[in-house]
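*Asks:* next input, structure requested:
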Amino acid sequence: MGIVSALAIYFIIWWTTLFVVLPIGNQSQHESGDRALGTADSAPINARMGFKFVLTTILATVVFATFYLVTQVWGLGPDDFPHFIPGT
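*Replies:* Model (predicted):
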């Protein structure tokens, strides 16, 4: 795996992990009863994006390291698993 491929895969894993992390710990304005004018009821009160970016980076690094270990070090790929075709 080249460096460009590794960076592309890491970016995809990071972006996907961000969508998993985003809802963690959010409280909407509607839930708290404190609504700012001109905003939606569903807008978060304190999104803590810095914390979520750090958490996303840590989780994405762990997932990428696991992916790298399985595919590059152990050499496993999709063809190494048995194919199951129902009804045969």
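*Asks:* okay, CA-based contacts and neighbour counts for the rest of this
*Replies:* Fine.
*Asks:* give me the nearest residue to G77, chain neighbours excluded.
*Replies:* Leaving aside its sequence neighbours, G77 sits nearest to T71 (Cα to Cα, 6 or more residues apart in numbering; 6.1 Å).
*Asks:* one more to put side by side:
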Amino acid sequence: MRWYSILAIYLLFWSFTLFLVLPYGVKTAREVGQEEVPGQAPSAPANLSMPRKLLWTTLISALLFAVFYANFIFGWVGVDDIPGWRPSVAR
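*Replies:* You can find the predicted model right below:
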């Protein structure tokens, strides 16, 4: 696998993981006990720590990508191992 393919696949893992990590630990102003700013959505987060979210995203996506890449190298699970999967036959 070429380095730019590895980078592209890792960035896909990273962006998917970011959307999974974002909602965890978020509290609204009402849950924290703060007063809402006029015009603020009631569901807006009160104290969002993006550096912490980005760190968790990077760690989790690196772990998931490492498992993906190890499977690519060692061939633990292939297309033939997936039940019900029929690869198209070239004619």
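*Asks:* follow-up on the earlier one: isn't the residue nearest to G77 of the first structure up against P78?
*Replies:* No: here T71 of the first structure lies out of contact with P78, judged by Cα atoms under 8 Å, at a distance of 9.5 Å.
*Asks:* compare the two (neighbour count), which wins?
*Replies:* T71 (14 against 8; other Cα atoms under 10 Å).
*Asks:* assign a three-state SS to that one, would you?
*Replies:* Secondary structure, DSSP: H, G, I helix; E, B strand; the rest coil: T71 of the first structure is helix.
*Asks:* kindly report the same for the one 4 residues further on.
*Replies:* Under the three-state scheme (three-state DSSP), G75 of the first structure adopts coil.
*Asks:* quick one: contacts for it?
*Replies:* Counting by Cα atoms under 8 Å, 6 or more residues apart in numbering, G75 of the first structure touches no other residue.
*Asks:* tell me how far it lies from M1 of the first structure.
*Replies:* G75 of the first structure sits at a distance of 12 Å from M1 of the first structure (criterion: Cα to Cα, to the nearest Å).
*Asks:* now swap in M49 of the first structure and tell me
*Replies:* M49 of the first structure is 32 Å from M1 of the first structure, by Cα to Cα.
*Asks:* more crowded one of those two?
*Replies:* A count of neighbours by other Cα under 10 Å puts M49 above the other of M49 of the first structure and M1, at 11 against 8.
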